[in-house]
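Colleague: dropping the sequence and predicted coords here.
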Amino acid sequence: MKVVQEQKQECQKYGATPIFPIFNQMIVISKGVYEGLAVEAVRYPSPEHMSGWWLTTDLYDDNVESLMTVHFHHLAFMRPEIIKYFALPFGYRFYISDKEQDIWFDENALK
């Protein structure tokens, strides 16, 4: 329940209606996400089995074939500190590091 409440609060900060990911949906990640590096994320409109979230780190080499598709629940256990952002709707982006956090809406992510 705490996670859901945190997700709702994050959405409220930005006047966004939450779209909660489901634990068995998939998320696309690059190397370094599981290892705790700073994450840049974007949520694209996606098929139902996907959450829409794509997360990359500085280790991402711009080769989409190097990306991994993982279940949301695996990421929830590996990176619980970023889960509160995952109810932000399609078109939202965030950047999270040890030193900063930035969340914004990007109209281009919807195209």
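Modeller: Everything's here; your move.

Colleague: for the rest of this, base every contact and every neighbour count on C-alpha atoms.
Modeller: Will do.

Colleague: my read: Val33 touches Thr56, true?
Modeller: Yes. Applying C-alpha atoms under 8 Å as the test, Val33 and Thr56 come out as touching, 6.7 Å apart.

Colleague: quick check: neighbours shared by the two?
Modeller: Val39 (C-alpha atoms under 8 Å, 6 or more residues apart in numbering).

Colleague: quick one, strands of the chain?
Modeller: Taking DSSP state E, the strands of the chain run over residues 26-29, 39-43, 50-56, 68-71, 92-96, 101-105.

Colleague: can you tell which of these is closest to Phe86?
Modeller: Closest to Phe86 of the strands of the chain, according to C-alpha to C-alpha: strand 50-56, at 7.8 Å.

Colleague: next one for the comparison:
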Amino acid sequence: MVGVSRSILQRPAAVSWPLHGLRHPPEGQGDGWYLWTGDLSEAVDFFVPNHVEHVISEWPEVAPYLGLPPGWRVLLAPGYEDIWFDSALLDISDSR
């Protein structure tokens, strides 16, 4: 399971770039990935669980990055990609 923002679920009707992604260590049924477009929110219901297959079917651009281990971030837009390691994502005491 991947945590996705509601804006991710609205594609293709409301395509919004860039797409942000980060991976925390897996927890429970979640694989640690959180994906969103637009502004990140602290709201408890900002991210909703979604099967990775559904995410890939709507956002195939993200598929090559979902194999990255915990600690990685991505920022994608048409013709642009940025991938970097962020050790702060590995701090399991950090609230999500």
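Modeller: Good, I have the coordinates. This structure is a prediction, so every number in the text was calculated from the model and none was measured.

Colleague: Lys111 of structure 1: which of the strands of structure 1 is closest?
Modeller: When the strands of structure 1 are compared by C-alpha to C-alpha, strand 39-43 sits nearest Lys111 of structure 1, at 11.4 Å.

Colleague: find me the equivalent region of that closest one in structure 2.
Modeller: Taken onto structure 2 by TM-score structural alignment, strand 39-43 of structure 1 occupies residues 19-23 there.

Colleague: please apply the same query to stretch 90-97 of structure 1.
Modeller: Going by TM-score structural alignment: stretch 90-97 of structure 1 matches residues 70-77.

Colleague: other residues contacting the matching stretch?
Modeller: Contacts of stretch 70-77 of structure 2 (C-alpha under 8 Å, 6+ apart): 17-26, 32, 65, 81-90.

Colleague: hmm, try it at 6 Å
Modeller: Contacts with stretch 70-77 of structure 2, where a contact means C-alpha atoms under 6 Å, 6 or more residues apart in numbering, come from 17-25, 81-87, 89-90.

Colleague: list only those of those flagged as buried.
Modeller: For the contacts of stretch 70-77 of structure 2, a neighbour count by 16 or more other C-alpha atoms under 10 Å gives the buried set as Pro18, Leu19, His20, Gly21, Leu22, Arg23, His24, Leu89.

Colleague: output those residues as TSV; include the columns distance to Trp59 of structure 2.
Modeller: Formatted as TSV, those follow (distance: C-alpha to C-alpha, whole Å):
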residue	distance to Trp59 of structure 2
Pro18	12
Leu19	9
His20	12
Gly21	12
Leu22	15
Arg23	17
His24	20
Leu89	23
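
Colleague: can you point me to the longest helix in structure 2?
Modeller: helix 52-58 (DSSP state H).

Colleague: before I go, just wanted to say thanks for your time.
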